[in-house]
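Visitor: below is the sequence, then the predicted model.
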Amino acid sequence: MADDTVPHLPQSINEMMRFLEAQDYLAGRGLATVIFLALKMKRPLFLEGEAGVGKTEIAKALSKGLNRPLIRLQCYEGLDVSSAVYEWNYPAQMLDIRLSEAAGLEDRERLEANLYSERHLIRRPVLQALGHAGEAAPVFLIDELDRADEAFEAYLLEVLSDFQVTIPELGTIKAAEPPIVIITTNRTREIHDALKRRCLYHWVDYPDAAQELSILTRKVPGAAEALSRQVVSYVQKLRTVDLFKNPGVAETIDWATALTELDRIALDPETISDTLGTLLKYQDDIARIRGGEGERILSEVKAELLAAG
């Protein structure tokens, strides 16, 4: 019997846009289209873009809106099969061996079958996503794949092609229903074409000013309207400056939240200087904006907003 608590997938692009908006995620039509197609075609979705533009939030929005568990694999250098897919519970296996020896059991084949059974298998995120036993498959987030080594990327080819993994001692474990796979990368290195071919692709860019203001209004409802407009205009201009790391949407939200906590209703040079650590994450960038560059940007912001009425 179907579980009524599991919502149906959106049946059109417009419905997908409304679905995402209901989860407080404002997506353009291009992004909503590729998400819709990924769900319909049951293909992994490969999202590329700068850090902080909202790639990870897409997986969270799908998990929340579809009432499905979110299984997250956070990638890092040195990630291997034992951390990402599965490993054997060696202490429990050793205990079984000692108990078998104490009981005088000498059936080697039976002992090996007991040692390499499901009860000694520790399921890591990949195997959890493929072997989920609920009513609906989970959302499986493979986050920042570019941080992992190429060897692990190659391992994922079987997972993304056939939604299965092979465990030598147990055989092949295949998903009864493919999970919703979201792969993100900040493009610190190129991902091989072999993996990309298995996915639908979308570049997630920074939002334009109107979209970022809408996001800010939803995420920081306590911020003064004039302050929100100034913050968005300031950040938009800041992204045109040659910085080591441009602020993402997450930093815009953090900055507006910090300014609201300080009871600010408008930007001024002193406040900007004091709170730049919530917006910029590198000292060279902060030092540059604390100088005349930051004041120049603020003057432009105020002049443009004044002219706009």
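Guide: Everything's here; your move. Because the structure is predicted, anything quoted here is derived from the model rather than measured. Numbering: from 1, shown residues only.
Visitor: going by C-alpha atoms from here, please, whenever you check contacts or count neighbours.
Guide: Noted.
Visitor: where do the helices sit along the stretch 151-300 of the chain?
Guide: Assigned by DSSP state H, counting those that start in this stretch, the helices in the stretch 151-300 of the chain fall at 193-196, 209-219, 225-238, 249-261, 269-275, 283-288, 294-308.
Visitor: please compare the first structure with the one that follows:
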Amino acid sequence: MAVRRSILGIDGPEPLARAMRDAQYIADEGLSTAAYLALALGKPLLLEGAPGVGKTEAAKALASVLGRELVRLQCYEGIDSAAALYEWNFPRQMLAIRQAGEEYVNLYADTFLVARPLLLALQAPRDRVLLIDEIDRADHEFEAFLLEFLSDFTISIPERGTIRAEEPPVVILTSNRTRELHEALRRRCVYHWIGYPAPALEAEIVMMRAASVARDTADRVVAAVNGLRAEPLAKPPGVAETVEWAEAATLLHSQGVAWPRAFLRSIGVALKDQDDLEWVAPRLEALLGGQAA
């Protein structure tokens, strides 16, 4: 743990929280503590929460704090190990053979190897942060493959041998909890649930991310968003939508659109589903009641 701490240059959760704030991310005590422990102990950090609460942004902020490149593996249904590990550039290999004539060509040299996120993380663990995004979208087979990878941080390339990381890379996994993850994967990680922020904190996030938005507008749009989240919506607005709605309404207002009309006309920035728009339409003005100065 001491070695990890000396490498990271971070002495505890509070300094990490301050550093993340400098990277334009407000981490509460729970997140900063979980992130610090994961970094100090060399364990993956598993962040779960509803879409739009800032899980991926937290990974970006941590990479920024560490001064490392963020390497992102976006999971999806049907993803396989080739998309995560590596593949050989077959067209380039064939071109090299044709150009070489009778000369020998090493078809498995670095120039033909296309490294994917997991291999990239192993090749430079001190320079990169590996983000495995939305692991819950992958199938159980791929999750089992990842569990094996996280156990020893090695990749076997038949043509090249085994590649092992010099030290465990910083790994962050996110999940929207569309399905339950395997217990073995959870046990390997430091876990933290990210919920929607409290209204005061969300307004602070708006002010940090959108310099053009007045504090009063931030408070009012946050109140409206919390009203929307209380509705049975298919896709409730996340924190990013809160920031964008505040910016969009402010822009319209600066062009002469009066409040609350500026909020009403920019609702498509906050809600991205037609059924949701139809559901809230009859009650939208009530949700925005008092939302305009």
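Guide: Noted; the coordinates are in hand. No experiment lies behind these values; they were computed from the predicted model shown.
Visitor: what's the TM-score once they're superposed?
Guide: Scored against TM-score structural alignment, normalised by the length of structure 2, the superposed chains reach a TM-score of 0.89; 287 aligned residues with a C-alpha RMSD of 2.4 Å.
Visitor: picking up where we left off before, got CSV for the helices of the stretch 151-300 of structure 1, with mean neighbour count and distance to residue 137 of structure 1 too?
Guide: As requested, these are arranged in CSV below (neighbours: other C-alpha atoms under 10 Å; distance: least, C-alpha to C-alpha, whole Å):
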stretch, mean neighbour count, distance to residue 137 of structure 1
helix 193-196, 14, 22
helix 209-219, 18, 29
helix 225-238, 20, 38
helix 249-261, 20, 28
helix 269-275, 14, 42
helix 283-288, 14, 43
helix 294-308, 14, 47
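Visitor: can I get those in a markdown table including distance to residue 51 of structure 1?
Guide: As requested, the helices of the stretch 151-300 of structure 1 are arranged in a markdown table below (distance: least, C-alpha to C-alpha, whole Å):
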| stretch | distance to residue 51 of structure 1 |
| --- | --- |
| helix 193-196 | 19 |
| helix 209-219 | 16 |
| helix 225-238 | 15 |
| helix 249-261 | 9 |
| helix 269-275 | 20 |
| helix 283-288 | 16 |
| helix 294-308 | 22 |
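Visitor: for residue 94 of structure 1, find the nearest of those helices.
Guide: Relative to residue 94 of structure 1, the nearest member of the helices of the stretch 151-300 of structure 1 by C-alpha to C-alpha is helix 193-196, separated by 38.1 Å.
Visitor: superposed on structure 2, what's the mean shift for the closest one?
Guide: On superposition with structure 2, the mean distance recorded for helix 193-196 of structure 1 (mean C-alpha distance after the TM-score superposition for structure 1) is 1.7 Å.
Visitor: all strands of structure 2, in order?
Guide: When secondary structure is read from DSSP state E, structure 2 shows strands at 45-48, 69-74, 86-88, 113-115, 128-133, 154-157, 161-164, 170-175, 190-193.
Visitor: mind giving me JSON lines with those strands and columns for distance to residue 212 of structure 2 and mean neighbour count?
Guide: Compiled in JSON lines, the strands of structure 2 are given as follows (distance: least, C-alpha to C-alpha, whole Å; neighbours: other C-alpha atoms under 10 Å):
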{"stretch": "strand 45-48", "distance to residue 212 of structure 2": "30", "mean neighbour count": "25"}
{"stretch": "strand 69-74", "distance to residue 212 of structure 2": "28", "mean neighbour count": "19"}
{"stretch": "strand 86-88", "distance to residue 212 of structure 2": "44", "mean neighbour count": "17"}
{"stretch": "strand 113-115", "distance to residue 212 of structure 2": "41", "mean neighbour count": "16"}
{"stretch": "strand 128-133", "distance to residue 212 of structure 2": "31", "mean neighbour count": "24"}
{"stretch": "strand 154-157", "distance to residue 212 of structure 2": "47", "mean neighbour count": "15"}
{"stretch": "strand 161-164", "distance to residue 212 of structure 2": "48", "mean neighbour count": "12"}
{"stretch": "strand 170-175", "distance to residue 212 of structure 2": "31", "mean neighbour count": "25"}
{"stretch": "strand 190-193", "distance to residue 212 of structure 2": "31", "mean neighbour count": "18"}
